[in-house]
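> requesting a structural model of the entry that follows:
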Amino acid sequence: MSAHPTPLMPSRPSPNDDETIHGKDAAFPFIGNFHKTLPHDAFGLVDRNAYAALVRAAEDARPGGDYEALAPGLVPPGSLPSGDRAAAAFVSPQAGRARESLGPDPFALNIWPAPEVCSASTAAEMTEVFYMASWRDVSLELLQGADMANMQSVQDAVAELTPLFQAAVDEPDAGRLRLGLDLPQGADGRLKLTPMTLFRSGFVDEEKGPLVSQFFLHDVPFGTQTIKQTQFPYAPRVNYLQNTQDWLMAQNIGRDAHSRDYSRANGFGDDNAAYEPGNRQRHIGSMRDLARFVHKDALHQAYFNAALLLMDWDAPLDVGNPYRPGGRYRRQGGFATLGGPNLLTMVSEVASRALKVVWRQKWMVHRRLRPEAYGGLMTMQHFRDKAFGLPDWVFATRAAGTIREMNRSANAGTQHAADDNFLLPMAFTSGSPAHPAYGAGHATVAGACVTVLKAWFDEKHPIRAMVEASRHPQTRLRRTLLQPMVIEGPLPPYAGRDADELTVGGELNKIASNVAMGRTMGGVHWRSDNTRSLRLGEVIATVIMAREVKEYAEAGVSFSYCSFDGHEVRIDPEGVKVPSDRALEDFYRPLI
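Just a heads-up that it's a prediction; the model follows:
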């Protein structure tokens, strides 16, 4: 893959114009912004004074700010059969004010303006989110095939999304989707949307093999214990917030019918129908399964597991590690430095620093709405005559029609049978978490952790032979590449013609994309939240490694990796070197 010029991050905070255009003097204030758990009217429009107070709290540098004084949304008495009706707590709004010494200062980095709420880019992103929601339960091996379970083919989705994404790229909006940054780009510089790039990020080698990374499918040796990579799956075809009453309650208080907020949603014992029956576990095999994982994961869990697997598979180290076989040292081995404990600590360290940086972007700069809220805007514009200005075509896509029918079917025979809407069916009982969409915490952590792993190991090394040479930590049977499927028991071997083309770096890029896009598959993030936050995480990890490499006593230590944009990056005690993109190299210099 040839490297394309890297779109450099802005030097100053860069929110889009949604708070200005749809602000206090507008007929429909703040429709493009996050305001979950604040008071709303019957149309889901936020109380403008309450939102203005949220902005003041975000801009207040005093410890504690004014968040505790913000008015909560309310629900009518009796709406919740159990528990209280207090609004869910905002998620860590002061984290972005924290300072940092190991990693970059959260105030030193910025990301691009997000697409505006009425833009073609956001409408195209919503169309993709609709497709993901409608295909949550399709076994993932079918995404590379023909017709799917809902009688809608992958090729038809590619045909519908291609012109929509191209129109987004071509629009004048400053936050518009960009080729190479947000969307897969071919060597010819054009949009490359195919069944093998659909719902992926377009990274190096990511389009090879199954959609799900091998690092998600193999059991993990953890000392003398084994981490089994199976989970209790959420039940198929069970979605939430598909009627206006439930949706509005979620906007007002951020809780489900059992008074649970996002972190405790889909709770065991609350509703047995939320999980597949029989108390069974299985591997990730569908988009709902990916959404399930990223709902309850320990945030850097996937990459910690990947590090353990790579060490168990004897993955070759990067050439800059003097302890690699054939390296400079014969009578010494890495451990406290440039060995396993150093790697596992570094994967954890970058995750913590990444959250501080992205949380400042969320609360203090962008405050972007979630797809869940956009589905409400679509419903109110189309059925309640609210002239928000969303593009007319967003209601007429095949994906939007499928969602409308899904909601009609879910509401049939209930008190909501007459509720015609375009609400986004959510995978989680309480909908999205109580913090803004942009940037994405999971994606920023993914970008940071995966960058460390790509820099630590030889990422161009093919993965098949080293997997097949390893043994399962419990059964001691030889492993094979695996095919993700919605089945019980062992997964079948992956037998695709590109099996020998899977690489360490490609599967690491893929797991980062899996986690980021898994959040979109659950309904809580936009594509651009993910693609841009992955780059933010890459920058954070690069800065941390560039600082840490100066601390080693070993001579001549370096790290190298291929960036998400296809650039070869080398980190050594002299700094960060990017021969194919001098502008990116200059970008890093003042951050080290």
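
> okay, CA-based contacts and neighbour counts for the rest of this
Will do.

> which non-adjacent residue is nearest H40?
V46 (4.3 Å; Cα to Cα, 6 or more residues apart in numbering).

> what's the separation between that neighbour and G186?
Distance, V46 to G186, using Cα to Cα, to the nearest Å: 42 Å.

> the more surrounded of those two?
Higher neighbour count among V46 and G186: V46, with 25 against 15, using other Cα atoms under 10 Å.

> here's the other one to compare against:
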Amino acid sequence: MSKNKDKPKKKSKVDESSNLKEIDSAEIGPLSALQRREAAYKIRKNAASYQKNLPLPSHPSNGDEDLFPNKIGNYSKGLPHNNLGLVDQKAYKALIKSLSTGDPENFASIPMGGSAKLSNPQSAYAYDLVGPDSHHLVIIEPPAFSSSWIASEAAEVYWQALTRDVPFSDYDTNELTLEAASDLSTFSDFRGPKEKGKITTGTLFRGNTPGDKEGPYISQFLWKDIPYGPSTIIQRYRTTIAGDDHLTLYDEWLNVQNGVKTSKKNKLDPTPRFIRNGRDLSMWVHQDFTFQSCLNACLILLSYGKEALNETNPYNGSTTEDGFITFGGPHILDLISRAARSALSASWFQKWLVHRRLRPEEFGGHLHNHMTKASNYPINKELTESKVISHVFSKYKSYLLPLAYPEGCPTHPSYPAGHACIVGAGVTMMKAFFKESFVIPAPVESSSDGLSLLPYDGSPLTIGGELNKLASNISIGRDTAGVHWRSDGFEGLKLGEAAAIGILQDFKKTYNENFAGFSFRKFDGTTIMI
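Down below sits the predicted model:
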């Protein structure tokens, strides 16, 4: 037996005292290890207390789920449906029970119509430890099924489908885009941008943010070369051939609603092109990864150097230091990716636990059955009397919405748009760090065939305006594909913006620099100081 077995061990200095200053250390700085630990705890606690003490939110809905027992106003893709595309009531009730309880076992027993799976509804319950909780962010209720508002949004997505192959540079002269602008101007509650109360080819399918109506339709950040480490990415992309539209046959449409996976694929154009029309944009937002548009834009912005940084950057004018880990490239890139997931969390909460709004392709099925008198639904007459409906029927022999993707929309509800939330958050982060008034050098625009970029010599294009336009392009690009509504996008941008603002609020007091705060212009045109 060892003679030291029962001998007590000598206590270390850590054991003898909680005062960490007694530990030998080479560390220097204004705070001891113990003081640093307490300061870090206080920052975390204060941030959590700030979020906790905000007023409890109310989450309004448009009331369609209660108004229509057959659930025509709600998302149900992937569940079983009858021949009219109406969801099986037992399956829908099982979905609601799962969402109400949050019980994973309930989700496992939802009756499904095919092999397609619902997209991650349980993420709606996840918590974030930085920024606002996803359940604490609010958006307005979406337009109701029978409203003139949704009628105008439906007409817009139908016109976008019909004009996918029209080059943006030809909008002022093309017969279809001229007719689309005229027709949309007749709707009583269309909420897109206008000029003197009318939609014009200069405002057609554009966003509502500051800078959206300036210059070419596509943002410079979707055209200009991207510095990518030791290489450069030229923004020519794979797209599809003209007329590659889908789900215009009723049986095919119904199978997709039931979750039956289609074997059809997009027909690809063999030649990569710069984005020059709605079809190209639709394909870009079909194949991108979560924050790709924001990553690309940030890499372009970082290549502009210090002159492009926001006036509030604490290293502006310093003769001894540059920003890097804080207020430099790694800082901005980290916040862009970090905000993307937070924005998605907020979006998925609203999608699954609040609104469950139907997708345009689902609405199109109800419209088809209404117009063919297979059923009778309270669809607003402003839509049924619109010229776009007769155009669609003349071309496709159905009233279904022509989709850019063979599989149609994703398997999660429409409102708000996830793409819009992501880009709204990322663009907000960039506006917090870069100078919005900085004029983008050597602006370009695509040729009508998408094979080359041409110099743009119009009015100056600024970082702020082109970032806002990027947000609208990514958001409205999903509308052009037929998978989202305009309100999904604009409200999604604002939700992503709110998520990003909450993150910036949490981080503001974590910096050592003399920093006055983040200042930028929001999507609604107002200026915020954090």
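
> superposed, what's their TM-score?
The TM-score (TM-score structural alignment, normalised by the length of structure 2) is 0.87; 475 aligned residues with a Cα RMSD of 1.7 Å.

> thinking again about what came up before, which residues sit in contact with the residue in structure 2 that the residue nearest to H40 of structure 1 lines up against?
Counting by TM-score structural alignment, V46 of structure 1 lines up with V87 in structure 2. Contacts for V87 of structure 2 were tallied using Cα atoms under 8 Å, 6 or more residues apart in numbering; they are N70, K71, S76, L79, P80, H81.

> the second one looks like it's in a helix, true?
No - read with DSSP: H, G, I helix; E, B strand; the rest coil, K71 of structure 2 is coil and lies in no helix.

> what does it align to in structure 1?
Counting by TM-score structural alignment, K71 of structure 2 corresponds to F30 in structure 1.

> and the closest residue in space to its match that isn't next to it in sequence, how far from F559 of structure 1?
Leaving aside its chain neighbours, F30 of structure 1 sits nearest to H22 (4.9 Å; criterion: Cα to Cα, 6+ apart). Using Cα to Cα, one gets 46 Å for the distance from H22 of structure 1 to F559 of structure 1.

> same check, this time on G496 of structure 1
32 Å.

> more neighbours: which of these two?
Shown here are G496 of structure 1 and F559; by other Cα under 10 Å, F559 has more neighbours (25 against 13).

> that one -> structure 2?
Using TM-score structural alignment, F559 of structure 1 sits opposite F518 in structure 2.

> go on, G375 of structure 1?
Superposed on structure 2 with TM-score structural alignment, G375 of structure 1 falls opposite G364.

> and Q94 of structure 1, what does it touch?
Here Q94 of structure 1 is in contact with A58, G64, W359, R360 (Cα under 8 Å, 6+ apart).

> dump the residue contacts of the most centrally placed residue in structure 1.
Centroid check for structure 1 by Cα atoms, centre = their mean gives A516 as the closest residue, at 2.1 Å. By Cα under 8 Å, 6+ apart, the contact set of A516 of structure 1 is A440, H442, A443, A446, N530.

> what's the closest of the residues you listed to P195 of structure 1?
N530 (19.8 Å; Cα to Cα).

> with structure 1 superposed, average distance for the strand or helix carrying D66 of structure 2?
Assessed by DSSP states H and E, D66 of structure 2 sits inside helix 64-67. On superposition with structure 1, the mean distance recorded for helix 64-67 of structure 2 (mean Cα distance after the TM-score superposition for structure 1) is 0.6 Å.

> and the contacts of that helix?
By Cα under 8 Å, 6+ apart, helix 64-67 of structure 2 touches K71, G73, N74, A144, F145.

> after that helix, heading C-terminal, what element do we hit next?
Remark: after helix 64-67 of structure 2, the chain's next helix or strand is helix 89-101, criterion DSSP H and E.

> does the residue nearest to M378 of structure 1 when sequence neighbours are not counted count as helix, strand or coil?
Distances taken as Cα to Cα, 6+ apart put F422 closest to M378 of structure 1, at 6.1 Å, once the chain neighbours are dropped. Under three-state DSSP, the three-state class of F422 of structure 1 is coil.

> looking at structure 2, name the residue matched to F422 of structure 1.
Using TM-score structural alignment, F422 of structure 1 pairs with Y399 in structure 2.

> ok, back up a step: of the contacts of helix 64-67 of structure 2, grab the buried ones for PyMOL.
The buried residues among these can be selected in PyMOL (16 or more other Cα atoms under 10 Å) with this line:
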select buried, resi 71+73+74+144+145
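
> present the contacts of helix 64-67 of structure 2 as TSV; the columns should include distance to W284 of structure 2.
Shown next, in TSV, are the contacts of helix 64-67 of structure 2 (distance: Cα to Cα, whole Å):
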residue	distance to W284 of structure 2
K71	32
G73	29
N74	27
A144	30
F145	29
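
> what's the most distant pair in the contacts of helix 64-67 of structure 2?
Spanning the widest gap among the contacts of helix 64-67 of structure 2 are K71 and A144, at 12.3 Å by Cα to Cα.

> which residue ranges of structure 1 form strands?
For structure 1, strands defined by DSSP state E occupy the ranges 220-222, 225-227, 559-562, 568-572, 575-577.

> that older thread, list the contacts of the match of F559 of structure 1.
T312, A432, F433, L504, M529, I530.

> quick one: which of those is most hemmed in?
For these, neighbours tallied by other Cα under 10 Å; top is A432, 28 neighbours.

> could you find the counterpart of that residue in structure 1?
Per TM-score structural alignment, A432 of structure 2 is aligned with A455.

> tell me who's in contact with that match.
D318, F559, S560, Y561.

> among the contacts of V87 of structure 2, which one has the most neighbours?
When neighbours are counted by other Cα under 10 Å, S76 leads the contacts of V87 of structure 2 with 29 neighbours.

> quick one: that residue and L118 of structure 2, what's the gap?
From S76 of structure 2 to L118 of structure 2 the distance is 10 Å (Cα to Cα).

> likewise for K381 of structure 2?
Counting by Cα to Cα, the gap between K381 of structure 2 and L118 of structure 2 amounts to 33 Å.

> can you check C294 of structure 2 too?
Going from C294 of structure 2 to L118 of structure 2 by Cα to Cα gives 27 Å.

> again with V256 of structure 2
13 Å.

> now the common contact residues for the two.
Overlap of the contact sets of V256 of structure 2 and L118 (by Cα under 8 Å, 6+ apart) consists of G78.

> who has more neighbours, the two?
V256 (22 against 19).

> which residue lines up with that one in structure 1?
In structure 1, the residue matched to V256 of structure 2 (TM-score structural alignment) is A250.
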